[in-house]
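S.K.: Here is a sequence together with a model predicted from it:
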Amino acid sequence: MSVDATTDQAEQVAAGSALHAGRLITRIENGRADARAVLRSLAPHCGKAQLIGVTGPPGAGKSTLVSALIRELRGRGRTVGVIAVDPSSPFSGGALLGDRDRMVESSSGDSGVFIRSLASRGASGGLAAAVNDAVDVLDAMGKDVVIVETVGVGQGEFDIAEIAHTVVLVFVPGYGDALQAMKAGITEIADVVVVNKSDSPGAEQTFKELAAQGFERTGPEGTPPWPVPVLRTSALRHDGIAELVDAVDEHHRFTGRTAWRTAHEHARRRARFIAFANDRLREELLETAVDERSLTDPYGAAEEFVAELVDAHRRLTAHRAAGAETEQK
């Protein structure tokens, strides 16, 4: 892609073009290298959106809850972008869920809402890298809030904690899923816990058992802990949705007043650097580095290859430092 084409793509996305944003996300999803140049041009337009992650076990009604969140946020005059991690990704092998189809249908015709299902296939950086890039696209579009809904299985639940400012962990009545989540450590990423389908049998008991846990998130040293609220919602009836948005907003304000937000953004930028560097190394170096020794002694060849790269990087860094010192003199 030429420089002019890259600039035009970035300008169209920054102007709020859903068409150009969709095309760019498709290139990100397919691992197209030319998407990086557009993302780089979009960087000055990023950093304003509130990022919300919605995760939890399959069947918790996450997509229905996201639909309800969209309605509530739009009612408050805020524009919304949604990245729904597609179950057709390599993590689950399924197809696009019907409730996500309904999510799209319920928001059709509303220019203040942009919804995109995303599979991480083709993105060598994995789920977090592809979703991070797509989030930046919606952020650059000018969306006030960007919601990321995960499949709810595997590493994606933990990846979302590196992306979202606030993670909403969703359960349904019945303590089994919640107990398994606690055993797996998933509750450690939650900023807000929600018992959805609260009008179902067992909801009150599940709520009481979760609330009794006294979940608390700890942040950077010297910052106060965040007492994780446990809420009840019925997404289909829109019960508790306003309270959920209020809780998410309060968490966002809390992290903004402390070093939490700065630490989160630092961790996200670090993860993005590693993902981009991984992509470039894979393209420029790894393919050409494979030789006969790599096939017969992959461990030794890989160690030697990395050691040579590290040594070259150190020498380059020392050379730049010496040059800067000379200029100062």
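M.R.: Yes, it's here.
S.K.: contacts, neighbours, all on C-alpha from now
M.R.: OK.
S.K.: What is the burial count for residue 155?
M.R.: Residue 155 has 13 neighbours, counted by other C-alpha atoms under 10 Å.
S.K.: The structure to be compared is supplied as follows:
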Amino acid sequence: MSDEVKGLIDVALKGDKKAIARLITLVENDEETAREVVRRIYPLTGKAYVVGITGPPGSGKSTLLDKLVKLAREEGHKVGVIAVDPTSPFTGGALLGDRLRMQRHSTDPGVFIRSMATRGSLGGLAKATNDAIKVLDASGYDLIFVETVGVGQIEVDIVKTADTVVFVTVPGLGDEVQAIKAGLMEVADIFAINKADREGVEMVYLELKMTLEFERDKWKELGWEPPIVETIAFTLRGVRPLWEAIKRHREHMESSGRLRERRAFRAREEVKTIIASSIARKVEERLASGEAGELIDEVVEGRLDPYSASQIVMEKLKEDLWR
């Protein structure tokens, strides 16, 4: 690690916003630097509570999050926000829509907002999101919100990042039942029906309630049944009850021991992801080599099947890994 990066870490850990922003940019763009940064700051992490906000496009996640940040600040929390935006097809960067919606918090010294691009990541979360969370955690932000990109499907990967998951939906989307079938019940700790002044809110509520009834034994075992909160973020209706539900879930997670279980699950998943990423990079290097190129030619010419070729590459890869 260069002296420049070491100095940047020292300044960021003192809470300097510019240094934090530069450090997140480094871990987002350079995998080797990210590894060194995380090694250095990891002993200082583990204090922040992470809340995931997910749901389909148009559900008002950003407006709702804006109001939740305000309530959190009123209670003295130092708040970090990571808004994972769709990648711009022109620049490869985040579209920054969420940062614009929360502009009024930008001058608050107790709030740090960062938009990150998905860059093709699956599950609606940027690959560097976990590292960015660690930077904010080590820098003293005790409450971190992660808003997923919202791609019209259930982004179950948020459970690998957040301690509490809030799913935001609205009446009239026409995909409530499909969303539930897609695995929503496996990840959501709290449901928010936003824009509750719209027609059809009762139907959405009943659909969620009925699905929760089907899973009653599961929730009874966990000691927590996800509440359904109706909100109108623009007028603040229901926002405080949603904030209180988030706090109650945190208390439940901490008192029941479930928080440690979830974080152990997340740590295991993160290690698996890092291993898979490292292996994928090694495979790419192998496939780019002349030797692997000959194998590909054999596959193209029909002299070798793809499974046999992949097995040969994997055997070579094992030699590289265990040297």
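M.R.: Cool, the structure landed. Fair warning: this is a prediction, and the values are worked out from it, not measured in the lab.
S.K.: Only the buried residues of the lengthiest helix in structure 2, if you could.
M.R.: Secondary structure of structure 2 per DSSP state H: the longest helix is helix 258-288. Across helix 258-288 of structure 2, burial judged by 16 or more other C-alpha atoms under 10 Å covers 258, 259, 262, 263, 266, 279, 282, 283, 286, 287.
S.K.: any idea which of those residues is closest to residue 94 of structure 2?
M.R.: Residue 94 of structure 2 lies nearest to residue 266 out of the buried residues of helix 258-288 of structure 2, by C-alpha to C-alpha, at 25.2 Å.
S.K.: wait, what's in contact with the closest one?
M.R.: Residues near residue 266 of structure 2 by C-alpha atoms under 8 Å, 6 or more residues apart in numbering: 159, 160, 161.
S.K.: Please pull up the equivalent of the last one in structure 1.
M.R.: Structural correspondence for residue 161 of structure 2 with respect to structure 1 (TM-score structural alignment): residue 163.
S.K.: Compute the number of surrounding residues for that match.
M.R.: 25.
S.K.: The corresponding residue of structure 1 for residue 271 of structure 2 and residue 263 of structure 1: what is the separation?
M.R.: Aligned counterpart of residue 271 of structure 2 in structure 1: residue 273 (TM-score structural alignment). Distance, residue 273 of structure 1 to residue 263 of structure 1, by C-alpha to C-alpha, to the nearest Å: 15 Å.
S.K.: Then residue 48 of structure 1?
M.R.: 16 Å.
S.K.: again with residue 94 of structure 1
M.R.: From residue 94 of structure 1 to residue 263 of structure 1 the distance is 35 Å (C-alpha to C-alpha).
S.K.: Likewise for residue 285 of structure 1?
M.R.: Distance from residue 285 of structure 1 to residue 263 of structure 1, counting by C-alpha to C-alpha: 32 Å.
S.K.: Strands along the stretch 1-150 of structure 1, start to end?
M.R.: Ranges of strands in the stretch 1-150 of structure 1, per DSSP state E, counting those that start in this stretch, are 50-55, 80-85, 113-118, 145-149.
S.K.: how much distance is there from the second one to the middle of the chain?
M.R.: With C-alpha atoms, centre = their mean, to the nearest Å as the basis, the distance from the averaged C-alpha position of strand 80-85 of structure 1 to the chain average is 10 Å.
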